[in-house]
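Asker: Fold the following for me, if possible:
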Amino acid sequence: MDFGTYPTLQLEHAGPALIVTVNRPEALNALAGQVVEDLTQLLLVLSELGREGQWPVRGVILTGAGEKSFVAGADIVEMNTMDAQAATEYGRKMHRVTLALEALPVPVIAAVNGFALGGGCELALACDYIYASSNARFGQPEVNLGLVPGFGGAVRLPRRVSPGMAREMIFSARPIKADEAYRIGLVNAVFDNKAALLEAAQEAVAELATKSPTAVANAKAAMSAMVGLSTVDALEVESTSFHSAFLTEDSVEGRNAFVAKRAAQFPGS
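Answerer: Next comes the predicted model:
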């Protein structure tokens, strides 16, 4: 599968993983308009994963170039030239990026090295897992600029951590270190350095590659669809997802392999 080339992104196909690196280290990988456009176009390509049983990658790892920053946030220099309408459209474009990340049929791991502030934290929040290096810093500093989160932070942060902690992070603009982010449930795991971080992310994707790709995709889609629903309505989504999964060839293979006490060879359909 041809993933394309993009001015601000580096792509590396590493076994079952696609590593996507935001590559603007001179600007701490801030989300300039070109980065947003590149992410948008790449995600259009990735949305085709799994069509007709083809799974060229089983997970996406999103990280930032260099040691200092995952994504420092929105490009404030660029934003400062915008009027309110242009800034709002900038935010809506990032909404489309984050929604597309959530809609991918494969898991996405944010490998956060250094700063994940503002838009960087919001980008990580749209990923399925967040792994962090020990020097990672997370925060929503928008109130320091007289602004509020505009890329989904006020929506997703209270779903990842407690509502009270989300409010404290947004109202105070106080950045938190990796160990505190782990303690409050913002990140899944913390690693000593960037090399260990990326190694762990690749190991996670390798583990996922042993599972049924259709089942993982169905589970991700169902869990996203359940957000905000009542228990009764969410259980109906789960039932529909279970029904669809039961009809797949992966399910037939998985159940037959279990009965035969052998390893499953999932066809991916």
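Asker: all contacts plus neighbour counts: C-alpha atoms, from now on.
Answerer: Fine.
Asker: where does G66 land in three-state SS?
Answerer: Judged by DSSP: H, G, I helix; E, B strand; the rest coil, the three-state class of G66 is coil.
Asker: Of all the helix elements in the chain, which one is longest?
Answerer: For the chain, the longest helix by residue count, based on DSSP state H, is helix 84-103.
Asker: Counting neighbours, which bits of that helix end up buried?
Answerer: Buried residues in helix 84-103, counted by 16 or more other CA atoms under 10 Å: 87, 90-91, 93-98, 100-103.
Asker: Going by distance to R51, which of these wins?
Answerer: A103 (14.1 Å; CA to CA).
Asker: Show me where the stretch 101-250 of the chain has its helices.
Answerer: Along the stretch 101-250 of the chain, counting by DSSP state H, counting those that start in this stretch, helices occupy 119-125, 153-160, 163-172, 178-183, 194-208, 213-226, 231-246, 249-260.
Asker: most tightly surrounded among those helices?
Answerer: Neighbour counts (mean count of other CA atoms under 10 Å) averaged over each of the helices of the stretch 101-250 of the chain peak at helix 119-125, with a mean of 27.
Asker: could you say what helices and strands that one packs with?
Answerer: Packing partners of helix 119-125 (3 or more CA pairs under 8 Å, 6 or more residues apart in numbering; DSSP states H and E): strand 69-71, helix 153-160.
Asker: go with 10 Å
Answerer: Other elements packing on helix 119-125 under the criterion 3 or more CA pairs under 10 Å, 6 or more residues apart in numbering; DSSP states H and E are strand 59-64, strand 69-71, helix 84-103, strand 108-112, strand 115-117, strand 137-139, helix 153-160.
Asker: Out of those, flag the one nearest A209.
Answerer: The minimum distance between A209 and the helices and strands packed on helix 119-125 falls on strand 59-64, with 8.0 Å, by CA to CA.
Asker: Quick one: work out the angle between that closest one and strand 108-112.
Answerer: 30 degrees (axes from the mean of the first three to the mean of the last three CA atoms, to 10 degrees).
Asker: Kindly calculate the angle that strand 59-64 makes with helix 194-208.
Answerer: 160 degrees.
Asker: Can you give the distance from strand 59-64 to the centre of its chain?
Answerer: Computed by CA atoms, centre = their mean, to the nearest Å, the chain-centroid distance of strand 59-64 equals 8 Å.
Asker: Among the helices and strands packed on helix 119-125, which comes closest to E236?
Answerer: Ranking the helices and strands packed on helix 119-125 by proximity to E236 (CA to CA) places helix 84-103 first, at 19.6 Å.
Asker: and for comparison, fold this next one:
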Amino acid sequence: MNRATREETVAGMAESPLLVEREGRVVTLTLDRPHRRNAMSTAMLEQLANQLRQLTEPGKESPGALVVTGAGGTFSSGADTREPDWRDLSRRAVRRGHFRTVFAALHEAPFPVVAAVEGYALGGGLELALACDLVVAGEGALFGLPELGVGAVPGGGAVHSLVRRAGRGVAARMLLIPGERVRADELARLGAVERTVPDGGALTEARALATAVAEGDPALLAAGVRLLRDSGHLDRTAALGVENGYWWQAASAASRGPSAPTDQGSSHPGDRGVSGHGR
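Answerer: Predicted structure coming up:
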């Protein structure tokens, strides 16, 4: 396939805050407001929500993997607090709706999602990165939650993700200490970033990783990412029940045979096979 062509998400616009690039089975979404460190305007959020909705629409061919990144050497500085109507509650509700659509689509996407982070990932930018399945970051990239200082609180799952993946301590530092920023290499040691590379190399590494992942069987990848996303907040018994359900889904997809019996495919903890044995 020829080198992928970059296309704007809204035809006819001279500039778009969100760019789409397709190469093979990998789609890259680029937040493209570098003059504002890719702060998420209402227009950007709306386009991001619409694009993710299209990529995850049932009945259409999905990409093998998705990469989310930012232009100009930074991921995203979060919500655009300089929008003229930033403090208008009705407009904030509109932006909030777009945020929720974005995070719901990422959670339901039937393919792996990789964040490529350079520079800053702050507030909603951090939440967007942590909503991805894998985070690849330049080792000096900085992560933080400045919401309390701008009259807001995190609302996209960042605190939950940080507590679960990196521990309560780092979540408390980011949320409560004014100006606190945590480097990617520290978050990698704690488990919130999967891979670090020299600064400037995150996108190349993320695309290579996404290309390798996308070679897998689509049905198995779908089962795998759902298992990953659904298991983290459950206790062990419930998680093993979920794992059992996805085990049968994956086995059925791999064999292309008839579906497993309903009682075995259930994710309830008391069902047969809940111990997870038999892999």
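Asker: just to revisit the earlier point, just the buried residues of helix 84-103 of the first structure now: which is nearest L198 of the first structure?
Answerer: Closest to L198 of the first structure, out of all of the buried residues of helix 84-103 of the first structure and judged by CA to CA, is L101, at 19.0 Å.
Asker: For the closest one, what is the corresponding residue in the second structure?
Answerer: Matched across to the second structure, L101 of the first structure falls on L106, judged by TM-score structural alignment.
Asker: So its match sits against E127, correct?
Answerer: No - at 11.4 Å, L106 of the second structure does not count as touching E127 under the criterion of CA atoms under 10 Å.
Asker: Quick check: the gap between the match of L101 of the first structure and P63 of the second structure.
Answerer: L106 of the second structure is 13 Å from P63 of the second structure, where distance means CA to CA, to the nearest Å.
Asker: Pull up the overlap in contacts between these two.
Answerer: Taking CA atoms under 10 Å, 6 or more residues apart in numbering as the criterion, L106 of the second structure and P63 both touch T56, P112.
Asker: If you drop the residues flanking it in sequence, what lies closest to L162 of the second structure?
Answerer: In space, and not counting its chain neighbours, L162 of the second structure is closest to A171: 5.5 Å by CA to CA, 6 or more residues apart in numbering.
Asker: for the helices and strands packed on helix 119-125 of the first structure, which one sits closest to E48 of the first structure?
Answerer: Nearest to E48 of the first structure, of all these, is helix 84-103, at 11.0 Å by CA to CA.
Asker: Can you spell out which helices and strands pack onto the closest one?
Answerer: Using 3+ CA pairs under 10 Å, 6+ apart: helix 84-103 of the first structure touches helix 33-46, helix 76-79, helix 119-125, helix 213-226.
Asker: 8 Å instead, please
Answerer: Under the contact definition 3+ CA pairs under 8 Å, 6+ apart, helix 84-103 of the first structure sits against helix 33-46.
Asker: Show residues contacting the helix it packs on.
Answerer: Contact with helix 33-46 of the first structure is made by 3-4, 6-9, 22, 90, 93-94, 96-97, 100-101, 104, as judged by CA atoms under 8 Å, 6 or more residues apart in numbering.
Asker: so where is it in the second structure?
Answerer: Using TM-score structural alignment, helix 33-46 of the first structure pairs with 42-55 in the second structure.
Asker: what's the mean deviation for the matching stretch versus the first structure?
Answerer: When the first structure is superposed, stretch 42-55 of the second structure averages 0.6 Å from its matched positions, counting by mean CA distance after the TM-score superposition for the first structure.
Asker: Would you mark the buried spots in that stretch?
Answerer: By 16+ other CA under 10 Å, the buried positions in stretch 42-55 of the second structure come out as T42, M44, L45, E46, Q47, L48, A49, N50, Q51, L52, R53, L55.
Asker: I figured K220 of the first structure was touching P105, is that so?
Answerer: Yes - with contacts counted by CA atoms under 8 Å, K220 of the first structure reaches P105, the gap being 7.1 Å.
Asker: To which residue of the first structure is the residue nearest to L162 of the second structure aligned?
Answerer: Aligned against the first structure by TM-score structural alignment, A171 of the second structure finds its counterpart in A166.
Asker: can you pull the contacts of its match?
Answerer: By CA under 8 Å, 6+ apart, the residues touching A166 of the first structure are A154, L157, P158.
Asker: that older thread, surely the match of L101 of the first structure touches C132?
Answerer: Yes - between L106 of the second structure and C132 there is a contact under CA under 8 Å: 7.0 Å.
Asker: Between these two, which contacts overlap?
Answerer: Common neighbours of L106 of the second structure and C132 (criterion: CA under 8 Å, 6+ apart): V113.
Asker: Show me the subset of the contacts of A166 of the first structure that the second structure keeps too.
Answerer: Retained in the second structure: A154, L157, P158, out of the contacts of A166 of the first structure (criterion both residues aligned by TM-score structural alignment, their matches' CA atoms under 8 Å).
Asker: Tabulate the residues you listed (a markdown table), appending distance to I184 of the first structure.
Answerer: A markdown table is the format used below for those (distance: CA to CA, whole Å):
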| residue | distance to I184 of the first structure |
| --- | --- |
| A154 | 16 |
| L157 | 11 |
| P158 | 11 |
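Asker: mind checking what A181 of the first structure lines up with in the second structure?
Answerer: By TM-score structural alignment, A181 of the first structure lines up with L187.
Asker: One more: D75 of the first structure?
Answerer: Under the alignment (TM-score structural alignment), D75 of the first structure pairs with D80 in the second structure.
Asker: got a list of what that match touches?
Answerer: With CA under 8 Å, 6+ apart, D80 of the second structure has these contacts: A39, M40, S41, W86.
Asker: and what of F103 of the second structure?
Answerer: By CA under 8 Å, 6+ apart, the neighbours of F103 of the second structure are L128, A131, G156.
Asker: Pull the number of nearby residues for the equivalent of the second one over in the first structure.
Answerer: Residue-level alignment of A131 of the second structure against the first structure, with TM-score structural alignment as criterion, gives A126. As a burial measure, the neighbour count of A126 of the first structure was computed by other CA atoms under 10 Å and equals 25.
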